[in-house]
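In: Structure of the sequence below:
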Amino acid sequence: MTAVANTVFTSTQWNTHVRDNLNATMTGTAAAAGDWFVSSAANTIVRRIPAAANVTTAQTTTSTSYTNLTTTGPAVTITTGTSALVMFGAAMSSNTTDAACFMSVDVSSATTIAANDDWGTWMDGVPASNTVHMGMAKLFTNLTAGSNVFTAKYRTSTGTATFSNRHLMVIPF
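Out: Model prediction:
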């Protein structure tokens, strides 16, 4: 539609060409406080909703491979594009001097990525029974767009590792 001097727009023209375009902006699309918007293609935005989860209970593992604790997670199920910023951390301790405690994140559902030390956080070489709170951020750029589940996983190098106050936050792109 092209505006012409001294011409009146009909309500249908106004709604189609002005109101509907304004409703397609971020402000018009925002449904709740905290909504996040990203570009999914040229001239296209999509709404994303960051999510977080916590598990405060102290739980242990003797596994030297990444595993769930008695209470799985924390875990977040979220709609992503091909990228997401994941931040996670926990209070960690070991019953063995110079043992290492590891926390990482795996991705499942639309994407399958195993937890890995390459983007994990760990406490290493702390005297037995001392607790250290460690955290990490990882930008995943190789996700399959859609519903993805991010789950914290844990392991130890030796002995028994204890994890408490576990946190996970995902900001989807």
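In: CA atoms for contacts and neighbours, from now on please.
Out: Will do.
In: Could you pull out the strands in the chain for me?
Out: 36-41, 44-48, 51-55, 59-61, 75-80, 84-94, 100-109, 121-124, 132-140, 146-156, 161-172 (DSSP state E).
In: Which one of the ones you listed lies nearest to Thr10?
Out: strand 44-48 (27.3 Å; CA to CA).
In: coming back round to it: tell me which of the strands of the chain lies nearest to Trp14.
Out: Of all those, strand 44-48 sits nearest to Trp14, with 21.7 Å by CA to CA.
In: Here is a second sequence; please produce its structure as well for comparison:
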Amino acid sequence: MAWTAPMTAVANSVFSAAQFNLHVRDNLNETAPAKATAAGRFLVTSGANSVTERVITEANVDTSQTTTSTSATDLTTVGPSVTVTTGTSALVLWSCEMTNNTSGQVSLTDFVVTGASSRAASDATALKLMPSAAGSYPNRSGVHTLLTGLTPGANTFTLKYWVGGGTGSFAYRRITVLGL
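Out: Okay, here's the model as predicted:
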């Protein structure tokens, strides 16, 4: 169903059932209250005069795991990962508690996208931690990005991990995605 510009009523003219359905009923079915199917969701514009319901989706993995990989990789417990219906953009938020056993070596966490779209993890958007001393206390922090240029549809967002050197430890891994 699509929204239609309402007709202009003319005095003493007959308002047919078809006109009522097109200009009143069908337009009311395109409003936010008609599109909302459950609590805790939000609506985004999906085109001119069109709204679509979206779900805030999140996942987490608390287990502390390590890697020595210098390119983006999965840990023993993959993810976390969420599959979200998006339009052409999404707001992605992620956090992780990280450390590295080697002073001056960075640990990084970023996300990849698979499904309708494809995106590799990147140093440019990654959450980074470089301890000042070997065995430093883990640091928990987070970052977000507005990702544009997605192909609308089901997109899967998965966290990946890597280091500049040494062994990186990663725990309390979280990802939240709002498909826009």
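In: Would you mind reporting the TM-score between them?
Out: Overlay of the two chains. TM-score (TM-score structural alignment, normalised by the length of structure 1): 0.90; 173 aligned residues with a CA RMSD of 1.9 Å.
In: sorry, back to before: please produce a markdown table containing the strands of structure 1, extended by mean neighbour count.
Out: Formatted as a markdown table, the strands of structure 1 follow (neighbours: other CA atoms under 10 Å):
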| stretch | mean neighbour count |
| --- | --- |
| strand 36-41 | 14 |
| strand 44-48 | 16 |
| strand 51-55 | 17 |
| strand 59-61 | 19 |
| strand 75-80 | 21 |
| strand 84-94 | 23 |
| strand 100-109 | 22 |
| strand 121-124 | 21 |
| strand 132-140 | 16 |
| strand 146-156 | 22 |
| strand 161-172 | 22 |
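In: right, and those - which one's nearest Thr25 of structure 1?
Out: Among these, strand 44-48 comes nearest to Thr25 of structure 1, with 8.0 Å by CA to CA.
In: on average, how far is the closest one from the matching bit in structure 2?
Out: For strand 44-48 of structure 1, the mean deviation from structure 2 after alignment is 1.6 Å (mean CA distance after the TM-score superposition for structure 1).
In: What is the corresponding segment of structure 1 for stretch 141-152 of structure 2?
Out: On structure 1, the counterpart of stretch 141-152 of structure 2 by TM-score structural alignment is residues 134-145.
In: got it, and stretch 107-124 of structure 2?
Out: Aligned using TM-score structural alignment, stretch 107-124 of structure 2 spans residues 101-118 in structure 1.
In: What's the end-to-end length of the matching stretch?
Out: Terminal residues of stretch 101-118 of structure 1 lie 14 Å apart, using CA to CA, to the nearest Å.
In: Ok, stretch 151-171 of structure 2 next?
Out: Terminal residues of stretch 151-171 of structure 2 lie 31 Å apart, using CA to CA.
In: about what we covered before: for the strands of structure 1, give me JSON lines that also has distance to Phe9 of structure 1.
Out: Formatted as JSON lines, the strands of structure 1 follow (distance: least, CA to CA, whole Å):
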{"stretch": "strand 36-41", "distance to Phe9 of structure 1": "31"}
{"stretch": "strand 44-48", "distance to Phe9 of structure 1": "27"}
{"stretch": "strand 51-55", "distance to Phe9 of structure 1": "43"}
{"stretch": "strand 59-61", "distance to Phe9 of structure 1": "66"}
{"stretch": "strand 75-80", "distance to Phe9 of structure 1": "40"}
{"stretch": "strand 84-94", "distance to Phe9 of structure 1": "44"}
{"stretch": "strand 100-109", "distance to Phe9 of structure 1": "49"}
{"stretch": "strand 121-124", "distance to Phe9 of structure 1": "60"}
{"stretch": "strand 132-140", "distance to Phe9 of structure 1": "48"}
{"stretch": "strand 146-156", "distance to Phe9 of structure 1": "41"}
{"stretch": "strand 161-172", "distance to Phe9 of structure 1": "40"}
